[in-house]
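In: please find the sequence and the predicted model below.
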Amino acid sequence: MKDLITNEIKKENAILVGLITPEQNEEKVNEYLYELAFLAETAGLTPAKRFVQRLETPNTVTFVGSGKLQEIKNYVEEEENEIGVVIFDDELSARQLRNIERELKIRIMDRTSLILDIFAMRAQTAHAKAQVELAQYQYLLPRLTRMWTHLERQRGGGGTIMRGPGETQLETDRRIILDKISRLKQELKEIDKQKSVQRKNRGKLVRVALVGYTNVGKSTLMNLLSKSEVFAENKLFATLDTTVRKVTIENLPFLLTDTVGFIRKLPTHLIESFKSTLDEVREADILVHVVDISHPAFEEQIEVVEKTLFEIDETEKPSILVFNKIDAFSHVEKDEDDLTPKKRENYTLEELKQTWMHKMKENCIFISAREKTNIDNLKQIIYDKVKEIHITRFPYNDFLYQNYEEEE
């Protein structure tokens, strides 16, 4: 929306809503809402206000209680707040969505639909666009109500929709969406075949995949290791399309893949529709798990990534844990008189290094991709792991490696 005076695009103000439950305490909810605010900003919105309520379970009718919903409504109706959208941190059911929208009379989103919107904005290639579109329709299908605009206006191909006797608009819209889902699945099946052929054509080179939470610096690291210019930006999901580069460290070539970042509560529709992109993770020989050590909830992010990786592929693979952004790390000094146990924010970088490097041994390293700190050591670790797999595939080259090392 443009401001008529300044001619600048004015961002919509958004309200963020979260719940404190037995499963997620206040500290965790605040962290989730901080991330939701980052998602909203990535989508071009301005987070203006947060509403949090403590409930045993989400209200099945309106997600929050009636009193909290009225509080949100009062805030929305105050003209000076200029609220354009209310975003809920958890996925809303069709019933909740319908009831909240009816009460607030404003656009309602949940975390899933917000992530889908960002993916739609970020998609560049036909492949990524088809994947996102499929996920959006799969999300929309169970939430169809008569409040949605008629979908036949969006139907492509020049065909017209003829409704049968007694067929309601809702039934027509459902039929259109099912038709689109079927078409997109077929389209993606064809693209998947092409991608599969491309992967086979890469030969037996060892494959290394960069994985991690969104916005941890994977693309920056990809640029450093491959000496390429992969798009990197301080925003969530800066890149969606998988990038593959041939990299050579010393005398050893291998394939390096930059994959889409993971996030808490990643929509199942996205995991399903991005199957071919995630095939790069399945087919990788080595995983380089990049972590933002400066993030206050980095340990939880590690758990989210590991859980998602297990859902994608249960096969155990050699992995390297790379703690990035040591240049941005900070900690809070603990008062000597404070006898309570140390919290995460009280640990120094050296203490965290000792903890994780003791646990992971040689499979752990601390770096700064931005400042290029400790990159040579990381290259050496990757080289050693790639070589270990490479010589089992190309045993003839083992003699060459030995000679090379002797000369060095």
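Out: Good, I have the coordinates.

In: when you work out contacts or count neighbours from here on, use the C-alpha atoms and nothing else.
Out: Noted.

In: what residues of stretch 198-217 count as buried?
Out: 205-217 (16 or more other Cα atoms under 10 Å).

In: below is an additional structure, to be compared with the one above:
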Amino acid sequence: MEKVILVAVHLQDHMNFEEELEEMKQLILACEMEVSSTLIQKLRNPNKKTCINAGKVEEVAHRLYLDEVQTVVFNCDLSPSQQQALQSIWNCEVMDRTYLILQIFQKRAKTKEAFLQVEVATLQYFLPRLKGSYTHMDRQKGGNRNKGLGEKKIEIDSRTISVQIQRAKKELKQLEAQRKLQRQQRNKNQIKKVCLVGYTNTGKSSILNAMVSKQVFEKDMLFATLTTSTRKIQYNHHEFLLSDTVGFVSNLPHSLVEAFHSTLEEILDADLLIHVMDLNSKNLEAQKEVTLQTLSQLKADSIPIINVYNKCDLSGHMYPLVQNQNVYMSAKEDVGPLLEVIDSFLFKTREMKFKIPYGNVFYQIQKQGKILEKEYLEDGIVLKVEMDEEFVSNYIKYLE
């Protein structure tokens, strides 16, 4: 596993530095790299040229030599000029937080849509970083009319990248249109939809897998899932669609939110959101806030939400337990309590008594309700049925 040096910039007004530093180490691990040394720089304001001060630049250079590593990772975003200056000084690869997350997304992308979304975000990241990449190609002639070879190369590459971005966005538009048609078909079928949302690696995919036979990928690592997986769930004579979405993370780069907009748009069509949290996490409250902020950014904060505190088996908290809109559980052991809460929220039922004629009506009621009692008479069948309120109007004439 490749070793890297982590440079952590701690600004004075940064309140959650320790939590975000730990998350950064997890992101590096998710990128299949290992932190050999962590150097912390306390600053009032970042240095405009190198982000960190001159003394810390020398300290990092010395640590690169001692640790024999070729990569430095920053816990913050760097401007193109800062990144280029540091790479020139240290003669090694310098990665900022956004580029690290892009690398993770590239490794995790499995579907065509995910590949295109990551491609767009990556190309947009590199476009402003072309300038300064051709310093070895100096101007050969002066004057306004005769440009050097370096400038020509930048212009060509800039146009190439812009064309690639437009091509990828066009393909994404086509996939987005297909996804929109699928959503319209689901809405036409009037099937309820539930979305699993939350911080990355809180157990969303584990919950989905516990409810279905066709499994989705899950692993104990950040950003294990980049695509939205949807499965039909059948429970208590009801059906609904359950979707697993890409996990959130603090300060998720805007380019990634924009690139994954069509995927995250699934959330907006949900009748109910399941906010999954890792009760065992030390950063529970901060992660909860990140999720709520992201939902607000997506304009999905008005959708009803159920809070699921997962991994209770690791935390010592009592489970399974349901308290109003809060569910305490372990996805590895039992998702029954969560299914009950979802069912009771989505489907408002009433107990009704019908007298129906022999024939197709019986089979229709059997599909749309739960038959509790039945009595066969000469002139029909008397049924005691638990039925969703939306279907009751179809059988008013048969009410007893």
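Out: Sure thing, it's come through. Quantities reported herein were computed from a predicted structural model and do not represent experimental measurements.

In: any idea what the TM-score comes out to?
Out: Scored by TM-score structural alignment, normalised by the length of structure 2, the superposition of the two chains gives a TM-score of 0.81; 349 aligned residues with a Cα RMSD of 2.6 Å.

In: follow-up on the earlier one: inside strands: which ones of the buried residues of stretch 198-217 of structure 1?
Out: Counting by DSSP state E, the members of the buried residues of stretch 198-217 of structure 1 that fall within strands are 207-212.

In: returning to what we had before: tabulate the buried residues of stretch 198-217 of structure 1 (TSV), appending distance to residue 113 of structure 1.
Out: Putting the buried residues of stretch 198-217 of structure 1 into TSV (distance: Cα to Cα, whole Å) gives the following:
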residue	distance to residue 113 of structure 1
205	38
206	37
207	33
208	32
209	28
210	26
211	23
212	22
213	19
214	17
215	19
216	23
217	25
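
In: let's verify residue 17 of structure 1: helix, strand, or coil?
Out: Following DSSP: H, G, I helix; E, B strand; the rest coil, the label given to residue 17 of structure 1 is strand.

In: which residues touch the equivalent of it over in structure 2?
Out: Counting by TM-score structural alignment, residue 17 of structure 1 corresponds to residue 7 in structure 2. The neighbourhood of residue 7 of structure 2, defined by Cα atoms under 8 Å, 6 or more residues apart in numbering, consists of 38-41, 72-75.

In: pretty sure residue 383 of structure 2 contacts residue 373?
Out: Yes. The pair residue 383 of structure 2 / residue 373 is scored as a contact, 5.7 Å apart, by Cα atoms under 8 Å.

In: compare those two and say which is more crowded by neighbours.
Out: When residue 383 of structure 2 and residue 373 are compared for neighbours, residue 383 comes out ahead with 22 against 11, by other Cα atoms under 10 Å.

In: against residue 165 of structure 2, how distant is the more buried one?
Out: 61 Å (Cα to Cα, to the nearest Å).

In: cool, and residue 384 of structure 2?
Out: 60 Å.

In: again with residue 130 of structure 2
Out: Per Cα to Cα, residue 130 of structure 2 is found 15 Å from residue 165 of structure 2.

In: repeat for residue 57 of structure 2
Out: 35 Å.

In: now do residue 180 of structure 2
Out: Residue 180 of structure 2 sits 22 Å away from residue 165 of structure 2, taking Cα to Cα as the criterion.

In: can I get the ones in strands among the buried residues of stretch 198-217 of structure 1 in JSON lines including distance to residue 291 of structure 1?
Out: Converted to JSON lines, these look like this (distance: Cα to Cα, whole Å):
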{"residue": "207", "distance to residue 291 of structure 1": "20"}
{"residue": "208", "distance to residue 291 of structure 1": "16"}
{"residue": "209", "distance to residue 291 of structure 1": "14"}
{"residue": "210", "distance to residue 291 of structure 1": "11"}
{"residue": "211", "distance to residue 291 of structure 1": "9"}
{"residue": "212", "distance to residue 291 of structure 1": "6"}
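
In: structure 2: helices as residue ranges?
Out: Listed in chain order, the helices of structure 2 (DSSP state H) span 17-30, 54-67, 80-90, 97-108, 112-126, 149-188, 204-211, 254-259, 261-264, 284-297, 312-315, 336-346, 360-368, 389-392.

In: and the angle for the longest one with strand 192-198?
Out: Using axes from the mean of the first three to the mean of the last three Cα atoms, to 10 degrees, one finds that helix 149-188 of structure 2 and strand 192-198 are set 140 degrees apart in direction.

In: list the buried residues in helix 149-188 of structure 2.
Out: When neighbours are counted by 16+ other Cα under 10 Å, the buried residues of helix 149-188 of structure 2 are found to be 150-151, 154, 158, 161-162, 165, 168-169, 172, 176, 179.
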